[in-house]
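Undergrad: Got a predicted structure plus its sequence, pasted below:
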Amino acid sequence: MKIGTLISAGVLMLSSMILNSGCSEAGNGRKQTTENPGAIFGEVKSAAGAKMLTPIALRGDKKATGHLFFELSEPAEQEVAVTFKLDSRILDAYNQLNGTGYTMYPADKLLLENNGNVVVEAGKSKSATLALDILPGGREGATYAVAVSAVATAGTEKHMDNKAFIYLVKPLAAMPEVNAGRKVKNLCYVEVNRESMLNAGEYTMKSDKSPFFDIASVFAANIRLSADDVPYVSCNEQTRFVLDNIERTVRPLQAKGIRVHLSILGDHTAAGMRSLSKDAARAFAKDLKAYIDIYGFDGIDFDDEYSTYATDQAVEPYIPSDAVAPSIEECTSQRYADLVYESRKLMPDKTIGIYWYAGYDYPVGTVEGKTVDELIDYSIYGYYGKWKAIPADTVSIAKQCPYAIEVTTARGDVKIDDDCLKNIRQNGWGYFAVYDLNNERSYEKEFSRISRLLYDDEVEWSGKQYERTGW
């Protein structure tokens, strides 16, 4: 056989590890091929629903993390041991098949958790997730790739022809520090079902051209329950659009120094911030971390609305109906504090905020010696146009926004209470918030009015307007 033929055969073998072409399913996590009949078969996948070639950003001297798992085509008959490995051959084959020229990120800057070893338990089809740490070391502005393949072993059977996965890696400059001297930070919630995140970056301070908004929040992803009662992050089509296009929808804001958060909202199911057991809270925090890491968000907003228990249940503890899933226990503010604690433990460097409006829908309590005030960075009172605060012995006033406004143009003129803004500035309140920024008009006049009262400055609008799916 000629050398060229040998190379072609090798590329075809590796391409099957990328594309899984030419196989038929035979059940029980196996695939039928003429070369390896009955072999166990699965694929490497990314957590957080990330697609092949999802770009992971490395900002400055901070590491980034991908999250991978292994999934069989059907539940395993016996335990399957899986070993992930960094595999430049896969990337070479991908480049040859697609005419691309991606370079593998330096191997000495890549660390697979537990040496890449996971298991798929008998009766299940998925393994637990495993972290891929990506350390700083690439050239800023370049685009690299990380290809990960897997070997699956069950009993005496071993199979290497499993579908691989490729992340892109993009080293970026550190996020610029802006508005460092501000005593009052302001936050913008963007309804991504109909609006673009980019509009939040088009308002700047007249004096120094720094961003008007300190934080912009993607509103919203949801919390739901899987078929086996495990809480997970769920994204509708519009939120998924933001994630799938993260370089165009979020990175431009971060490049301006605006922190971008992901809001988490109930979704008309039994899962919510006040209803998770400790084990369920740990599981959800881990799933949430995968989203924050892979898509490079700077923080989280928890919003305890729209879960089935979150109606007008002002009396606690509220015991859900018999229809509630087994992982759900009594709904209390202490459960909420447990979730915040688990999230903080996994994400100590991220910002965690709380959105509330009913008066009982925020975390209360102490977890492992940590108070809610120690665990969160801010709280937003979301009954727009009204003033209300959480007791200062639960959340300090420097971490509170007791007054926020809605700017939806469909509801007429934007109502702004000057006295509330003066109160925020003069009495040590730390946050102000705007909900539902959209592209139907300019808010330069309203934001200048706010800015004069909070910062002795005015706001300028760039004149740019972005549709939900436009850049």
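TA: That came through fine. Numbers count the residues shown, from 1 in each chain.

Undergrad: can we go C-alpha only for contacts and neighbour counts from here?
TA: Fine.

Undergrad: Tell me how far residue 97 lies from residue 90.
TA: Separation of residue 97 from residue 90 (Cα to Cα, to the nearest Å): 11 Å.

Undergrad: try residue 231
TA: On the measure of Cα to Cα, residue 231 and residue 90 end up 33 Å apart.

Undergrad: who touches both of residue 97 and residue 90?
TA: residue 15 (Cα atoms under 8 Å, 6 or more residues apart in numbering).

Undergrad: Looking at these two, which has the bigger crowd around it?
TA: residue 90 (25 against 12; other Cα atoms under 10 Å).

Undergrad: Doesn't the more buried one lie inside a strand?
TA: No - Residue 90 sits outside any strand when classified using DSSP: H, G, I helix; E, B strand; the rest coil, being helix.

Undergrad: For the stretch 51-200 of the chain, just list every one of the helices.
TA: In the stretch 51-200 of the chain, the helices defined using DSSP state H, counting those that start in this stretch lie at 88-98.

Undergrad: Over to the stretch 351-471 of the chain?
TA: Per DSSP H, counting those that start in this stretch, the stretch 351-471 of the chain carries helices over the ranges 372-375, 418-426, 444-455.

Undergrad: which of those helices is buried the deepest?
TA: helix 372-375 (a mean of 20; mean count of other Cα atoms under 10 Å).

Undergrad: Quick one: list the elements packing against that one.
TA: helix 333-346 (3 or more Cα pairs under 8 Å, 6 or more residues apart in numbering; DSSP states H and E).

Undergrad: for the helix it packs on, packing partners?
TA: Here helix 333-346 touches helix 278-295, strand 366-367, helix 372-375, going by 3+ Cα pairs under 8 Å, 6+ apart.

Undergrad: Run the chain-centre distance for that helix.
TA: Chain-centre distance of helix 333-346: 17 Å, with Cα atoms, centre = their mean, to the nearest Å.

Undergrad: ok, now stretch 267-279?
TA: So, by Cα atoms, centre = their mean, the centroid of stretch 267-279 is 18 Å from its chain's centroid.

Undergrad: Next up, a structure to set beside the first:
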Amino acid sequence: MMGFFTACDDSIDVTSVDENQYTTSSDAIAYLVNNAGNRGTAMVEFRNQGQAEMYLASSKNAESDVVANLKFDEEVLHAYNDENSTEYELFPKELVSFNSDFQLKKGSNKSGKALVQFATSDALSAQKTYVIPVRVEVKSGSIKLSEKESVYLIFVKDLSTIPTVDKASGIKIISCMEVNDTNPLNNLCFTLKESGKPLIDIVILFSANINYNNETGKVYVYNNPNVQHILDNREKYLKPLQDRGMKIVLGILGNHDRAGVSNLADETARVFAQELKVVCDSYHLDGIFVDDEYSAYQNPAPVGFVSPSSAAASRLCFEVKQAMPDRLVCAYAYGSTSSLPDIDGQQSGTFVDYGIHDYGGSSDLSSNYPGMPKSGMALYSQEFNRGYWTADSNLENMRNDGYGSHMIFAMDPFRDNFDRQKQAMESIADKLFDDELVYDEKPFKKDW
């Protein structure tokens, strides 16, 4: 992304600089950031009306009072589409409003908030992602602007016509489905009595694989016959879930060869992220879940690979979010993905949306994924096949401490232990949502 900025009048001292100078420049350099700490892009889903909370931040304390504002700039999106070979559409300018200026006080490194507000329209499609491209313009004061990060893209989905799965407590339930055994439609069978909402918010299809092609020398996405059948028949198996407001996320797992989520060289990771985007685009998926298991890493690392590391895993997650800023990136807090370092100056918690603990894990993940809010941390994960349950008191503690996600793995009404599975989901309904589980007793068999 590139943008060029000029002052509103001759008395204002504004220049654009390359952000690579952040660590060496003695000047305060301003950039845009949202309330979650995301720089460059953010994703907002809304119904009827929505808003994005933006700030003008500075690498150093400002030497004078600065007043700046945001303006809609469609050229920012044109440049992004050209650079990334994408075709995102503009959100209608007439539906966007900016409610206030940035006020960056002398001696401060962050302004007060400015809201970008937007509204629904019959012309918007729930199946599309639109973009509100903005740039900052300084009205008074003296400050330098980062050329790249003084523009911002707000990716927007209008879900006004789709039911919401959001519950009052705000906690998200992630159902990781072992689709070799189980029909994902079973997530429709469980609702809450008082709210009528589905119990499940996010469904992970577990799992596609990252594989290496010996003939081409390239890494690619492999879907086993079960995963491929579900994707090829998404209208039957996935769309009904999305029509109820659930997100569908594709798991990416090692598959006993040299390729894995934690050993891709930077360029290999970028190319693989683009392939993941093609898969998500083709099957209308809502994101990716990375899991560092079952790879046969080689030492020394072959061409196109590096030694397995959390840095390489973080790079892949970063590149996936760069390729798909409008989709979820989820990481399993296990192996190399259990703790991810910064990439290109961005904290991993700003490009990984959910950090999902291994079974029973309960620690705060702030140091594992710096910048991640508690809402993205999934604690006390349960494994329904092998019987790794969690206590009601753990669910209560998780909620009371402000954590916002919980994962269940291998839910299946046809397993012999289903009564115990249902008991676990009843506890989730009670302790996390103050509600009662309703099971419709109409499970879906695996029919392929």
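TA: On my side now, so go ahead. All values derive from a computational prediction rather than experimental measurement.

Undergrad: Out of the helices and strands packed on helix 333-346 of structure 1, the one nearest residue 55 of structure 1 is which?
TA: Comparing these against residue 55 of structure 1 with Cα to Cα, the closest turns out to be helix 278-295 (7.8 Å).

Undergrad: So what does residue 335 of structure 1 match up with in structure 2?
TA: Using TM-score structural alignment, the equivalent of residue 335 of structure 1 in structure 2 is residue 312.

Undergrad: let me fix that: residue 369 of structure 1
TA: By TM-score structural alignment, residue 369 of structure 1 lines up with residue 345.

Undergrad: before we move on, what about residue 263 of structure 1?
TA: By TM-score structural alignment, residue 263 of structure 1 lines up with residue 251.

Undergrad: what's the burial count for its match?
TA: Using other Cα under 10 Å, residue 251 of structure 2 is surrounded by 22 other residues.

Undergrad: From residue 290 of structure 2, how far off is it?
TA: Plainly put, residue 251 of structure 2 is 6 Å away from residue 290 of structure 2 if you go by Cα to Cα.

Undergrad: that older thread, how about the match of residue 335 of structure 1, nearest residue that isn't a chain neighbour?
TA: residue 262 (5.0 Å; Cα to Cα, 6 or more residues apart in numbering).

Undergrad: Map the one you found across to structure 1 for me.
TA: That one, residue 262 of structure 2, aligns with residue 274 by TM-score structural alignment.

Undergrad: wait, isn't its match in contact with residue 331?
TA: Yes - if you go by Cα atoms under 8 Å, residue 274 of structure 1 and residue 331 touch, sitting 4.9 Å apart.

Undergrad: which one of these two has more residues nearby?
TA: Using other Cα under 10 Å, the more surrounded residue of residue 274 of structure 1 and residue 331 is residue 274, with 29 against 23.

Undergrad: so where does the more buried one fall, helix or strand?
TA: Assigned by DSSP states H and E, residue 274 of structure 1 falls within no helix or strand.

Undergrad: so who does the residue nearest the centre of structure 2 touch?
TA: Taking Cα atoms, centre = their mean, the centroid of structure 2 lies closest to residue 328, which sits 2.9 Å from it. Applying Cα under 8 Å, 6+ apart to residue 328 of structure 2 gives the contacts 249, 286, 287, 288, 321, 352, 353, 354.

Undergrad: Mind doing that once more with 6 Å?
TA: Taking Cα atoms under 6 Å, 6 or more residues apart in numbering as the contact definition, residue 328 of structure 2 lies against residue 287.

Undergrad: Alignment lookup: it to structure 1.
TA: In structure 1, residue 328 of structure 2 lines up with residue 351, judged by TM-score structural alignment.

Undergrad: what's the answer for residue 429 of structure 2, then?
TA: Looks like residue 429 of structure 2 aligns to residue 451 there (TM-score structural alignment).

Undergrad: One more: residue 292 of structure 2?
TA: Counting by TM-score structural alignment, residue 292 of structure 2 corresponds to residue 304 in structure 1.

Undergrad: quick one: that match from residue 237 of structure 1, how far?
TA: Taken as Cα to Cα, the span from residue 304 of structure 1 to residue 237 of structure 1 is 21 Å.

Undergrad: same thing with residue 256 of structure 1?
TA: For residue 256 of structure 1, the distance to residue 237 of structure 1 equals 27 Å [Cα to Cα].

Undergrad: Who has more neighbours out of these two?
TA: Neighbour comparison, residue 256 of structure 1 and residue 237: the larger count goes to residue 256, with 16 against 11 (by other Cα under 10 Å).

Undergrad: For stretch 408-416 of structure 2, give me every contacting residue.
TA: Contacts of stretch 408-416 of structure 2 (Cα under 6 Å, 6+ apart): 175, 176, 177, 178, 381, 382, 383, 384, 385.

Undergrad: Just say helix, strand or coil for the match of residue 263 of structure 1.
TA: strand.

Undergrad: Skipping its backbone neighbours, what lies nearest residue 296 of structure 1 in space?
TA: Distances taken as Cα to Cα, 6+ apart place residue 57 nearest to residue 296 of structure 1, at 6.4 Å, with adjacent residues excluded.

Undergrad: ok, now how distant is the one you found from residue 260 of structure 1?
TA: To residue 260 of structure 1, residue 57 of structure 1 is 14 Å away according to Cα to Cα.

Undergrad: ditto for residue 209 of structure 1
TA: 19 Å.

Undergrad: between the two, which one's more packed in?
TA: Neighbours were counted for residue 209 of structure 1 and for residue 260 using other Cα under 10 Å; residue 260 has more, 24 against 12.

Undergrad: what's the helix or strand for that one?
TA: strand 259-266.

Undergrad: distance from that strand to structure 2 after superposition?
TA: Comparison of strand 259-266 of structure 1 with structure 2 after fitting gives an average deviation of 0.8 Å (mean Cα distance after the TM-score superposition for structure 1).

Undergrad: if we can go back for a sec, the residue nearest to residue 296 of structure 1 maps to what in structure 2?
TA: In structure 2, residue 57 of structure 1 lands on no residue (TM-score structural alignment).

Undergrad: Same question for residue 432 of structure 1.
TA: Under the alignment (TM-score structural alignment), residue 432 of structure 1 pairs with residue 406 of structure 2.

Undergrad: In structure 1, what residue corresponds to residue 169 of structure 2?
TA: The alignment partner of residue 169 of structure 2 in structure 1, by TM-score structural alignment, is residue 182.
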